[in-house]
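Novice: With the sequence up front, the predicted model follows.
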Amino acid sequence: MTPEKRQNLEALALRVREHIVRLSTDGGCFTGASLSCADLLVYLYADYLNVRPDNLTDPGRDYLFLSKGHDVPALYGTFVELGLLDKDRLARHLSTDDHIYWHPNRHVPGVEFHSGSLGHLPSVALGVALDCRLRGQDNKIIVVTGDGELNEGSVWEALLVASAHRVNNLTLVVDRNQFQANVATEDLIPLEPLAPKFEAFGAVVRRIDGHDFDQLATAFSALPFSEDKPSVIICDTVRGRGLPSIEARADRWFCNFSAEEVEELLRELHSQEATSLTSETLTVR
């Protein structure tokens, strides 16, 4: 990936994080969980997937299913920045006058399927992947899950079927931020070693830093990892990424900040970005 493309993606991800922070008031949202997958969704929609404002109903488009539906602030923030969603609609978050609330709603163009209860969309994505294959189409089918979501048996059932039918156009992406709601995953139902579990269910697995755009590009450009197996990409991420005051905190899954707190967090977000850019400049020199 060129430095210019990386910088553009980083700037886009910063703006998406701003939207997430602004949605964290007047009823709140799942802030920490959304911040952990912002880079992932930005990369997928801005650089990898064939999804644009003018092809949202085209059968030849690619498909992303956000099974980890409570991360919808990151999805809608990305939609706004890429022209798929009117920015003004975010101001109606949790209003009965719109469909912008805590989980994805298909009334919002670009949302492929509702997701609230966890564990359902790997099976939906599998069905779409099979349908596309039967039609002779080469659509990319991505389903994004949380790591705590992996406690749902339906995720593993979908993988068994995908493996049995050699569905290689399906990719399951795990936002591995180490938390399930307000508990660390390894304190509740330990998941590690995670990659061998997926391999045992018939998938080919790669594990990367989910905040590194170069690693994201390398992994996704190699898909499918096998000609006759589903692919899994485990993205190691940090809950609350970009805001040190809430990073990796169990109590910052869902947040409802005051207007004053939101402004303070936005200042913190930009302060961190400035520090990061300074560090990168010094490293280059």
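Specialist: Everything's here; your move.
Novice: alpha carbons only for contacts and neighbour counts from here, please
Specialist: Fine.
Novice: Around residue 218, count how many other residues there are.
Specialist: 12 (other C-alpha atoms under 10 Å).
Novice: mind checking which helix or strand it is in?
Specialist: helix 213-221 (DSSP states H and E).
Novice: Run through the helices of the stretch 101-250 of the chain in chain order.
Specialist: 121-134, 153-164, 185-188, 194-200, 213-221 (DSSP state H, counting those that start in this stretch).
Novice: who are the neighbours of the longest one, in terms of helices and strands?
Specialist: Think helix 121-134. In this structure, helix 121-134 makes packing contacts with strand 63-66, strand 141-146, helix 153-164, strand 170-176, judged by 3 or more C-alpha pairs under 8 Å, 6 or more residues apart in numbering; DSSP states H and E.
Novice: Let me know which of the ones you listed is tucked in deepest.
Specialist: strand 170-176 (a mean of 26; mean count of other C-alpha atoms under 10 Å).
Novice: Pull the residues that contact that one.
Specialist: 36-37, 122, 125-126, 129, 140-147, 162, 210, 224, 230-238 (C-alpha atoms under 8 Å, 6 or more residues apart in numbering).
Novice: can you give me the angle that strand makes with helix 213-221?
Specialist: Interaxial angle of strand 170-176 relative to helix 213-221 (axes from the mean of the first three to the mean of the last three C-alpha atoms, to 10 degrees): 150 degrees.
Novice: which one is residue 228 nearest to, not counting chain neighbours?
Specialist: Spatially, and ignoring its direct neighbours in sequence, residue 228 is nearest to residue 166 (4.5 Å; C-alpha to C-alpha, 6 or more residues apart in numbering).
Novice: For the helix holding residue 218, which helices and strands make contact with it?
Specialist: helix 3-22, helix 38-43, strand 204-209.
Novice: Out of the ones you listed, which gets nearest to residue 74?
Specialist: The closest of the helices and strands packed on helix 213-221 to residue 74 is helix 38-43. By C-alpha to C-alpha, the value is 5.3 Å.
Novice: Comparison target, given below:
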Amino acid sequence: MTTTRAEKVRDAAYRMRHHILDMGEVQGQGYVGQALGVADLLAVTYVDQLRFRADDPHWPERDRFLLSTGHYAIALYAALAEAGTVPVTELETYGSDGSRLPMSGMASYTPGMEISGGSLGHGLTVAVGMALGLRLKGREQRVFNFLSDGELDEGSTWEAAMGAAHHQLGLLTAMVDMNALQADGPTENVLGIEPAEEKWEAAGWFTQRVDGNDIDALLAAFDAAAEQARPVGRPSVILCDTRIGRGVPLLETREKAHFMRIDEDEWQLCREQLSEGYEGAR
């Protein structure tokens, strides 16, 4: 039986969500909601789009994936485990002393983690510099930058966006988690970013906006970005509307969703809801 691209990605996203719940239970809390929300996006990236070698994270010919939002590290660890870069058994060390998997992403600790996540709003700037540096070296690896909608409140993000278009970094693709929530509340209440599409287009980017939990839509958007990708050309951005806690109804409706505290007796219920939803969709 032939497995379609979408089925491969969907299966990977399901396993990643289980990894996320397992890691979250180690700490009893964390950025679980965001991670569940972007599992589909990262599954498409690592299963279908990114060129890498699981056993050689520093392979010179690899595409670069930069996680600007360091607190989303739990989601990236799940993707790296699915990709084979990090052993699944190592996920149980998440956030523990001496672990290679700290709660905020650190490039010096984790294989496959290209940059350390600290103050938000710097990832795209680094990605622009990396893409420009690769081109100056005559290389044609693609650079993918994951950032959040909250980072669109940062001036440095827009400086980087203008710089990417100015230098015609056609091998740069940004993906934005448009989950509409920040630490201080809904994004629209903190500092409104809409109309986001028009702003990116005005900055000179090839812009798409999709349902970030629709795998078919994500695959189509990434394919369109890949068709645009060339050493000199327009950079691409994919704005992904996601749902916090996606796949686990108990968490999708939780009010305090930015940093979740999940009771001890709820973790198994979360897993059961995830499995029920996955089986029901097959």
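Specialist: Sure thing, it's come through. Everything quoted here is computed from the prediction, not taken from an experiment.
Novice: After superposition, what is the TM-score?
Specialist: Overlay of the two chains. TM-score (TM-score structural alignment, normalised by the length of the second structure): 0.92; 276 aligned residues with a C-alpha RMSD of 1.7 Å.
Novice: picking up where we left off before, is it possible to export the helices of the stretch 101-250 of the first structure to CSV including distance to residue 261 of the first structure?
Specialist: Below are the helices of the stretch 101-250 of the first structure laid out as CSV (distance: least, C-alpha to C-alpha, whole Å):
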stretch, distance to residue 261 of the first structure
helix 121-134, 34
helix 153-164, 37
helix 185-188, 28
helix 194-200, 37
helix 213-221, 29
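Novice: Do I have it right that residue 171 of the second structure meets residue 131?
Specialist: Yes - if you go by C-alpha atoms under 8 Å, residue 171 of the second structure and residue 131 touch, sitting 7.1 Å apart.
Novice: if I look at the alignment partner in the first structure of residue 155 of the second structure, how far off is residue 146 of the first structure?
Specialist: Matched to the first structure by TM-score structural alignment, residue 155 of the second structure sits across from residue 153. Going from residue 153 of the first structure to residue 146 of the first structure by C-alpha to C-alpha, to the nearest Å gives 14 Å.
Novice: swap in residue 70 of the first structure?
Specialist: 10 Å.
Novice: Kindly report the same for residue 228 of the first structure.
Specialist: Counting by C-alpha to C-alpha, the gap from residue 228 of the first structure to residue 146 of the first structure is 25 Å.
Novice: try residue 159 of the first structure
Specialist: 15 Å.
Novice: Next: residue 198 of the first structure.
Specialist: As judged by C-alpha to C-alpha, residue 198 of the first structure and residue 146 of the first structure stand 14 Å apart.
Novice: Touching, residue 114 of the second structure and residue 65? I think so.
Specialist: Yes - Residue 114 of the second structure sits in contact with residue 65 when judged by C-alpha under 8 Å, with a separation of 6.7 Å.
Novice: what's the burial count for the nearest residue to residue 100 of the first structure once chain neighbours are set aside?
Specialist: Nearest non-adjacent residue to residue 100 of the first structure, counting by C-alpha to C-alpha, 6+ apart: residue 93, 4.9 Å away. Counted with other C-alpha under 10 Å, residues neighbouring residue 93 of the first structure total 22.
Novice: list the contacts for residue 93 of the first structure?
Specialist: 23, 99, 100, 101.
Novice: can we see that at 10 Å?
Specialist: By C-alpha atoms under 10 Å, 6 or more residues apart in numbering, the contact list for residue 93 of the first structure reads 23, 24, 25, 26, 27, 28, 29, 73, 99, 100, 101, 102.
Novice: ok, and these in the second structure?
Specialist: Checking these against the second structure (both residues aligned by TM-score structural alignment, their matches' C-alpha atoms under 10 Å), the contacts still present are 23, 24, 25, 26, 27, 73, 99, 100, 101, 102.
Novice: Need the counterpart of residue 232 of the first structure in the second structure.
Specialist: Residue 232 of the first structure maps onto residue 237 in the second structure, by TM-score structural alignment.
Novice: same thing with residue 10 of the first structure?
Specialist: So residue 10 of the first structure corresponds to residue 10, using TM-score structural alignment.
Novice: tally of neighbours for its match?
Specialist: Neighbours around residue 10 of the second structure, by other C-alpha under 10 Å: 22.
Novice: my read: it touches residue 278, true?
Specialist: Yes - using C-alpha atoms under 10 Å, residue 10 of the second structure is in contact with residue 278, at 8.9 Å.
Novice: what's near enough to touch residue 89 of the first structure?
Specialist: If you count contacts by C-alpha under 10 Å, 6+ apart, then residue 89 of the first structure has 76, 80, 95, 97, 98, 99, 100 around it.
Novice: Contacts only, for the aligned residue in the second structure for residue 118 of the first structure.
Specialist: Under the alignment (TM-score structural alignment), residue 118 of the first structure maps onto residue 120 of the second structure. Counting by C-alpha under 10 Å, 6+ apart, residue 120 of the second structure makes contact with 68-71, 147-148, 150-154, 156-157.
Novice: Swap in 8 Å and give it another go.
Specialist: The contact partners of residue 120 of the second structure, by C-alpha under 8 Å, 6+ apart, come to 68, 69, 70, 151, 154.
Novice: Likewise for residue 208 of the first structure?
Specialist: Neighbouring residues of residue 208 of the first structure by C-alpha under 8 Å, 6+ apart: 215, 216, 219, 233, 234, 235, 236.
Novice: From those residues, pick the one nearest residue 51 of the first structure.
Specialist: residue 216 (17.7 Å).
Novice: Under the alignment, what does the residue nearest to residue 228 of the first structure map to in the second structure?
Specialist: The pairwise alignment with the second structure assigns residue 166 of the first structure to residue 168, based on TM-score structural alignment.
Novice: re the thing from before, the helix holding residue 218 of the first structure vs the second structure - mean distance after superposition?
Specialist: By mean C-alpha distance after the TM-score superposition for the first structure, the fitted helix 213-221 of the first structure averages 1.7 Å away from its aligned residues in the second structure.
Novice: and the angle from that helix to strand 204-209?
Specialist: Going by the same axes, to 10 degrees, helix 213-221 of the first structure makes 170 degrees with strand 204-209.
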